[in-house]
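Asks: When you get a sec, could you give me coordinates for this:
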Amino acid sequence: MSEAKKVAIIGAGPVGLAAAAHVLERGLQPIVLEAGDKVGHAMRQWGHVQLFSPWEYNVDKAATRLLATTGWNSPEPDQYPTGMEMVERYLEPLAAHTALEPHIRTSSRVTAISRTGFDKMKTKGREKAPFEIRYQNGQGPKVVNADAIIDASGTWHSPNPAGANGLSAIGEADTADRIAYGMPDVLGKDRARYAGKTVAVLGAGHSAIGTLTDLAKLARDAPGTQPIWLLRGSDPAKAFGGGANDKLVARGELGAVFTALVKAGSIKVESEFRVSHLVADGPRLVVGGLSACSARQAVVDQLIVATGFRPDLEFLRELRIRLDPAIECPVALAPLIDPNEHSCGTVRPHGARELAQDEPGFYFAGMKAYGRAPTFLMVTGYEQVRSIAADIAGDREAAERVELVLPETGVCNRSPAPAAGNCCGGPALSDVDACCVADEKAKQQGKSGCGCASSA
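Replies: Okay, the predicted model is just below:
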C-alpha cells in the first residue's frame, strides 16, 4: 500500500481524528466519515462521565503536533476530563484545524464497503482495486473511493442486550421505552426519568458501578429512589476492583466508593440473576431471570443495561474479514485481550501487524478493534493508528516499532481482593502467552509464570 494516496477513516471520535492526523503527517489524504452530525458523536452521549485516565493518556501525539500550530492551550496533563471536556477542549479544536476540517464529512453513515469491480468471491487482481465506500447523508446515498480504510467506528451504537445468553431478552424490544443502555446521565439531563423510581442496573463493569454510584447519590436527594444491582455472577466483590492497588487512581477510587455503598445497603444486590424475559405490568417492568436453582424476578420502574458492546460488522460483509470467533476482534489481537484467559486489564501495545486483515489495506482500530472485549484504553488506539498510518505509507520499520508505554492497571481481574503479590507487573512486551511483564520474565527464566493469572 506504499502508493496509497487516499485513506478513508470511519468515525470522527478520538481515535478516528488521531488517525486522520497521522495520515496527514504521512503525506496521504484522509477522508473522515462520521455518522453523527458532529465530531465525537458517541462521546457526547456519555459526556457527563469522568474518564479514569488523565489528559496525558487521552491526547494523541500527531494531533497535538497539529494543534500546536494554532497556539492550542493544552489541558493540564494530570487532570481527569469528562467526555464532554474531551470533545470541547480537544476534538472540536482538532476537527476545526484548517488542515483537517476539509476532510471531515459529518452526518455520513457508512452502509457498505467493497472493492470496485470485485465482489467478495473474486480474487485475481483484487488487491489493486480501490475500495468503494457507500454512505448515506442528508442528500441521499453517496459513493467515495479510497486506497485504504481504517475502521474506527467504535461500538457505542451496538450495545449488548439484556439477555444472559447474548440474545435479547424475550420482550426486550416491546419494553424498550423503559430500558436505557450504557451510562445515562442520571444526575443531569436524565434525572427526571430516574428520580424517585426503582431502577435496576444490569452489569458488572465500570459502566454499571458508575451508574449505580450515581443512583445512590440521587437517592439522597430524591426520596424513593432505589437502585438495584442485577449481577449475573455470584460474587459481587469481583466488580469492586483493586482500590488503592489500581494504578489508574480514579478507577480505584470509584471501586472503593461503590464497595462502601454496597456494604452500607445503599444498593440492593441481586446476584446470580440472569435475565431471560421482560414484561410490562402497567407502568412497571417485570424483569424475569433464572438462577442456578430457581426462577427470579424484580419489579422495577426502569432498567439500565450496562453489559458492554459489540461491533457492527454488517457493512463489512463484502470484505474478506477474519475475526476471532468469540471476541469478534482481529485474530492476532485475541490472545492479548481475551477476558476468559487474560487476567490483567493492561494490554501490551500493538499495531498494524495485529490489526491488518486478509483484505489488503483494511484495518480495524480503536474500540472496534477490541470487538466484545472491555479492556480498551484510548492511548492504545492512538498507538494503533500511528502504526497503521506508517504501514499504509510503506514505512514498515515505523509500523513495527513500539512507541507507547502504558500505565499499569496494577490489578488482576480474577482475584476479588488482590494482594500485592497477585498484582500484574505491567504489560508483557513480546510474549503473547504472558499476561504481564512479570509473567513474561518468569517464563523466560524457565518458570511456569508469576502466578498473577491464577484464581484466588
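Asks: For the rest of this, base every contact and every neighbour count on C-alpha atoms.
Replies: OK.
Asks: any idea how far Gly394 is from Ala260?
Replies: According to CA to CA, to the nearest Å, Ala260 and Gly394 sit 53 Å apart.
Asks: more neighbours, the two?
Replies: Gly394 (16 against 13; other CA atoms under 10 Å).
Asks: Report the spatially nearest residue to the more buried one, omitting neighbours in sequence.
Replies: Ser2 (4.3 Å; CA to CA, 6 or more residues apart in numbering).
Asks: Proceed likewise with the subsequent sequence, for comparison:
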Amino acid sequence: MTLLDLTPRAATTNRSSTLPVAIIGAGPIGLAAAANLVERGIDFVVLEAGDEVAASVRAWGHTRLFSPWKHLVDPASRRLLQERGWELPDPERAPTGTELVEKYVAPLADVEPIASRVRTGVHVLGVTREGMDRTRTRGRAATPFAVRIRTSDGTVEEIAARAVIDASGTYLSPNSLSSSGLELLGMGEISEAVTPALPDVLGHDRGRFAGRRATVVGAGHSAANTLLGLVELARQEPGTSITWLIRNAQAVRVSASTDDELADRARLGSRVDQAVADGLIDVLDGFEIIRGRRTSEAVELVGHRNGEVVAHATDVVVNATGFRPDLDILREIRLELDEIVEAPKRLAPLIDPNVHSCGTVEPHGFRELTHPEQDFFIVGMKSYGRAPTFLLATGYEQVRSVTAWLAGDTASAANVELVLPATGVCSTDLGDGGGCCS
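Replies: Next comes the predicted model:
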C-alpha cells in the first residue's frame, strides 16, 4: 500500500495538482473514497456536517440492516483496517446501523492518515471554481475548486481543491409530505408534530409515540420498519394507534414478494402485510396530502381521496416519503442531471426504478458519474437522485473507479466490476449508503 507523502511537492505549472481532493460527507461512501485515495497516494480532506462521522447513519442506528457484514465493507477500507489488526465481524450476521458505525465506520475514520484529514462540524455552503461562476469557460479545467464552508464556531472560509467528490447522501433532505413535491402548506403549524424517517419508537423516541395516534406517511421500507416498531409499541402501551398513509392504492415496494432478492426484506413485507390483515395497522390509501393544520385537539393532514377533500386527524406524523439530493450547494457547478430522477444523466437509465431493482443495477464508475465540470463527481446515495434504491457495494465501486481516474489510471477506472451473490446488497430509502436494508 502507498501511504500519503506529506513532504512539500515540487511546483508545477498546474497548481491544482498540488491540492487535496475535497470529499463531502464522512459516511461509509465518503470514507471509502478516502481509503482509496490513501492507496493511490493522493492527498484529501473529508468535510462532515455532523459532529461525528457517519452522523446520518447514527440517526437511524437502532435499525437493523438487511444484509450481513460480508457485503457491507469497502475492499480498500478493509485492507487499510486489517493492516492495523482489525477483524471483520461475523460475516453472516446483519448489523444495526449503530454496529456498522461502531465496528467499522468509526474505526476506519480513526486510522491514519484518514483521521487527521476528517473535519467534523463543517457545513459545505457551496462549491465553485476559484474566481469563476458557472458561466466562465476559459481555463476552467485548470482552475482549482473553491469549497466554501462554515465551521462549528460560525467561521466561513474556503478550501482549495484539485477535485471534489460529493458523498453527502440524501438523508438530510427528505421529500415533502405534500404530494406536489413542494413544501407542505401549513407545515409551520404542524412541524413540531412531524418526525424524520426511522424514529426510535421503542427507545429514544418512545415517549413521543406511546399512547398516541401515530401516522406513518410513505410506501418504502423505512415506513415498514417504523410501522413494525409501532406495532410492538402498541402491544406494550395501550392507546397507541397506527395509521399507514400512502399516496397510491397499495405499497408495492413494501408488500412481500416471493422473488425478493433479500430474504430479510421479504420477511419485512410479510410482517407488515400480516399486521395490516390483523387490524393492527389502519391503511389510508389513495391519499394525496395537500396541507397540514393544527386544531385544538389534533394535527390534521388534509388531502384528496376518492375525488373528495378529506382530513385525517393524528397526534404525530412520521415523514417516511423518501429523500432527494440537495443541489443548492452545487449551483455554480456545471452538472448534467436526468430531468426526472436528478441523477447523473448517464447513470439515470441504469437505475430507473420503473425498470430496475437494487439487484439489477449494472456496475458503473467514473464514466457514468462524469459531469461537464471536470474532476467533479457525485457518488453514493446522492448519485441516485430521487431513485429509491441504492446498492452499497455499488457505491464502493463508484469511488474506486473515480479515485483511479483521478490518479490517472484510466484502465482501472474503466474496469468496473461488482461480484455479489444472488441476494445482492441493497439499501433503500436512506442516504450515504446506509439504510435499513443495506
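Asks: sorry, back to before: wait, a helix at the residue nearest to Gly394 of structure 1?
Replies: No - counting by DSSP: H, G, I helix; E, B strand; the rest coil, Ser2 of structure 1 is not part of a helix but coil.
Asks: How many residues are close by it?
Replies: Residues near Ser2 of structure 1, counting by other CA under 10 Å, number 12.
Asks: mind listing the helices in structure 2 by residue range?
Replies: 28-40, 55-59, 75-82, 97-100, 106-110, 187-190, 206-209, 221-236, 263-277, 348-351, 366-369, 392-406, 410-414 (DSSP state H).
Asks: and Ala298 of structure 2, which of those helices is closest to it?
Replies: helix 187-190 (9.6 Å; CA to CA).
Asks: what's the mean deviation for the closest one versus structure 1?
Replies: In this overlay with structure 1, the average offset of helix 187-190 of structure 2 from its partner residues is 1.8 Å by mean CA distance after the TM-score superposition for structure 1.
Asks: so that helix corresponds to what in structure 1?
Replies: Structural correspondence for helix 187-190 of structure 2: residues 172-175 of structure 1, per TM-score structural alignment.
Asks: do stretch 81-99 of structure 2 as well
Replies: The alignment of stretch 81-99 of structure 2 onto structure 1 (TM-score structural alignment) covers residues 67-85.
Asks: For the matching stretch, what is the distance to the chain centroid?
Replies: Centre-to-centre, stretch 67-85 of structure 1 and its host chain are 21 Å apart (CA atoms, centre = their mean, to the nearest Å).
Asks: and it, which residues are buried?
Replies: Across stretch 67-85 of structure 1, burial judged by 16 or more other CA atoms under 10 Å covers Leu67, Pro75, Tyr80, Pro81, Thr82, Gly83, Met84, Glu85.
Asks: Quick one: end-to-end distance for that stretch.
Replies: Start-to-end, stretch 67-85 of structure 1 (CA to CA) is 16 Å.
Asks: Likewise for stretch 154-174 of structure 1?
Replies: 27 Å.
Asks: What residues of it count as buried?
Replies: When neighbours are counted by 16+ other CA under 10 Å, the buried residues of stretch 154-174 of structure 1 are found to be 154-156, 159-164, 168-170, 172.
Asks: Thr380 of structure 1: which of these is nearest?
Replies: Gly154 (13.6 Å).
Asks: which residue sits closest to Ala19 of structure 1, ignoring its sequence neighbours?
Replies: Nearest to Ala19 of structure 1 is Val385, by CA to CA, 6+ apart, at 5.1 Å.
Asks: Count residues in the vicinity of the one you found, would you?
Replies: 32.
Asks: Wait, it touches His350, no?
Replies: No - Val385 of structure 1 is beyond contact range of His350, at 9.9 Å (criterion: CA atoms under 8 Å).
Asks: Let me have the buried residues of stretch 154-174 of structure 1 in a markdown table, adding distance to Glu253 of structure 1 as columns.
Replies: Below are these laid out as a markdown table (distance: CA to CA, whole Å):
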| residue | distance to Glu253 of structure 1 |
| --- | --- |
| Gly154 | 27 |
| Thr155 | 26 |
| Trp156 | 25 |
| Pro159 | 26 |
| Asn160 | 26 |
| Pro161 | 28 |
| Ala162 | 28 |
| Gly163 | 30 |
| Ala164 | 29 |
| Ser168 | 33 |
| Ala169 | 33 |
| Ile170 | 37 |
| Glu172 | 34 |
